[in-house]
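Asker: structure, please.
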Amino acid sequence: MTTLALISRDYDMSHLVPSILRAAPEFDVRMYGEPAARDAEIAVCWNPPEGAIAAMPRVRLVHSIAAGVDNILTDPTLPAVPLCRVVDPQHARGMAEFVTWGVLHFHRQLDRVLANQRSATWFRPEQQPPSACTVGVMGLGEIGSHVAGELHRLGFSVRGWARQSRDLPGIGVYCGQAGLPMFLDGTDILICLLPLTDATRGLLNAATFARLKPGAKLIHVGRGEHLVAADLLDALQTGHLGGAIVDVFPNEPLPASDPLWRAPNLIVTPHMASVASADTIGLQVAQNVRRLLRGEALANVVDVTRGY
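Answerer: This is a model prediction of the structure:
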């Protein structure tokens, strides 16, 4: 019997057990810390403790339960075995819903309306057409391209920034470090949907915010480590950034003492922009384990040199 170990340092993964067993009842699923988990051939992970996977002498496959794998790749002892991720066909739709809400929140000045409500101030903001708002999408992979296309369909002026050029109808694309300043200049609402790599870690920093026009807004749904939290706090407090919605943080859950909870015009959301269902995770993990056992090519294999 093939044994899978569910491994995380701070996330209860027990709800995935029924979904995995529904998809593959022939597997034995164990939780990290159980004696049998050490001899598992498959490590199913979210933010695993450093060294936990290396301590499994029989491991043949590491599988993330999400699209992101940066929380796994940070382990310097990670064994040289295939690493796969979950690709939810509904993930792009969910992300587009969340980002569209955020863009409309700022474009229709609902942040100002909510502030006015707290002071019992009756004020009707001037309504602008979406074409008057320039939205910049950082990261034009499958999800970023979908989000950019949906915002373009709604009439927003959309531009994108990516490592390599993309052909997206109606969307101006800027590439690489050389294109970043031009991409940021004139952007009204900046959306981060980048993968986490050495080149993108800490990219949401003071220098990036300074390139945006005064009063620009940020919607951060990429990876927590993209954000330099102190720089965001400073940009909000000085008013250079007019507002932000942040869904991912360098440390999660965000501690109650963190000043970002009380930053001006910042909405904190609990890493909820788009999450794969337990059944989707269970099915994709089970399918990949079966491929491994049959000697077939795995799905959604990560290029560890690129980080995605």
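
Asker: CA only for contacts and neighbour counts going forward, please
Answerer: Will do.

Asker: which stretches of the stretch 51-200 of the chain form helices?
Answerer: Using DSSP state H, counting those that start in this stretch, the helices of the stretch 51-200 of the chain run over 70-73, 91-107, 110-118, 142-153, 176-184.

Asker: for comparison, sequence B:
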Amino acid sequence: MTLTVLFAAGDAAFAEYRAPLTQAFAQHDLKIDLVTEAAPEAVDYIIYSPASTLRDFTPYTRCKAVLNLWAGVEKIVGNPTLTQPLARMVDPALTRGMVEYVCGHVLRYHLGMDAHINATPGAWVQDEPPLAPERVVGILGLGELGRACASALAALGFAVEGWSSRPKSVQDVTCHHGADGFKTLLRRADILVTLLPHTPQTENILNAAAFAQMRTGTRIINPGRGALIEDEALLAALNTGQIAQATLDVFRVEPLPAEHPFWAHPNVTITPHIAATTRAKSASQVIAENITRVEAGAELLHKVDPARGY
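Answerer: The predicted structure follows:
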């Protein structure tokens, strides 16, 4: 039987994904009619991103699953018309990209590279930074990406501590959970990495009260979600030195408006949402595997829990 798969992620993405998806479907022995338009009642699966104009899922009565191309699902999970199972993107290449970004910026802060790179002629300050085991790196969020980053940093020798809303266990990582655990991690981290999903519970989780509990001079790296941080509170904490530096890859509005004060702040590094991009070749394999599983009667991988929002 030939399955109809609707690619609802925009024309530019379709040009990028068409060949890798076709190849992945062939490797999984799937007979697929990959289309950008179809009668809703004929669609078996939807490959989706928020770049799509598709907002009403009600007519897609035959659809067995919606497969998100992005790791984040906050822009779709609350759609009341979405009654089909939703899978978030968990892609090994995306995970590796995030690990490399996080480790790179943690090492940059750990080694004090900004001061050395920007040193003026005649400046010859030979400081002695602590070694990795003496530096506490905190990870907010111990999902797929958080666990991978925590493990990689622990392998580099850092004292890694993580936090999640529910109890988690990660080898060589001190794990905290709940409200008390959140406060403990804030007090202990020298460098704090935010990898939480965006939900009503996590929005503005790093606010003025949270910054006040951190060690003076903490560095923050946010490749997770822009709404995790209250912008005005972060700017205030940077101005007092409570937070020494911040590297931000995600923002409430993207691209970040030219007039936003983050651009002008000397202690803020901005990157253009590049920490963990979905790569077409590897993501296509994930999608093909998921469709194969569902067709075989197995459980959908990376299924989103609408009640939790991820």
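
Asker: can you give me the TM-score here?
Answerer: Once the chains are overlaid, their TM-score stands at 0.86 when taken by TM-score structural alignment, normalised by the length of the first structure; 304 aligned residues with a C-alpha RMSD of 2.7 Å.

Asker: rewinding a little: as a markdown table, the helices of the stretch 51-200 of the first structure with mean neighbour count and distance to Val304 of the first structure would be great.
Answerer: Shown next, in a markdown table, are these (neighbours: other C-alpha atoms under 10 Å; distance: least, C-alpha to C-alpha, whole Å):
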| stretch | mean neighbour count | distance to Val304 of the first structure |
| --- | --- | --- |
| helix 70-73 | 19 | 8 |
| helix 91-107 | 19 | 22 |
| helix 110-118 | 14 | 40 |
| helix 142-153 | 19 | 18 |
| helix 176-184 | 16 | 20 |
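
Asker: make a markdown table out of those and add distance to Asp303 of the first structure.
Answerer: Listed next are those as a markdown table, based on distance: least, C-alpha to C-alpha, whole Å:
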| stretch | distance to Asp303 of the first structure |
| --- | --- |
| helix 70-73 | 11 |
| helix 91-107 | 20 |
| helix 110-118 | 40 |
| helix 142-153 | 16 |
| helix 176-184 | 20 |
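
Asker: and these: which comes nearest Ile281 of the first structure?
Answerer: Among these, helix 91-107 comes nearest to Ile281 of the first structure, with 11.8 Å by C-alpha to C-alpha.

Asker: next, the angle from the closest one to helix 142-153.
Answerer: Orientation check (axes from the mean of the first three to the mean of the last three C-alpha atoms, to 10 degrees): helix 91-107 of the first structure against helix 142-153 gives 40 degrees.

Asker: let me know the secondary structure of Thr277 of the second structure.
Answerer: Recorded secondary structure, Thr277 of the second structure: coil (DSSP: H, G, I helix; E, B strand; the rest coil).

Asker: ugh, wrong one, Ile219 of the first structure
Answerer: Assigned by three-state DSSP, the conformation of Ile219 of the first structure is strand.

Asker: which residue in the second structure aligns with it?
Answerer: Matched across to the second structure, Ile219 of the first structure falls on Ile221, judged by TM-score structural alignment.

Asker: next, the distance between the ends of stretch 295-305 of the second structure.
Answerer: End-to-end distance of stretch 295-305 of the second structure (C-alpha to C-alpha, to the nearest Å): 21 Å.

Asker: I'd like to know how many residues surround the match of Ile219 of the first structure.
Answerer: A count of nearby residues for Ile221 of the second structure, using other C-alpha atoms under 10 Å, gives 23.

Asker: that one and Leu195 touch, don't they?
Answerer: No. Using C-alpha atoms under 8 Å, Ile221 of the second structure is not in contact with Leu195; the gap is 9.2 Å.
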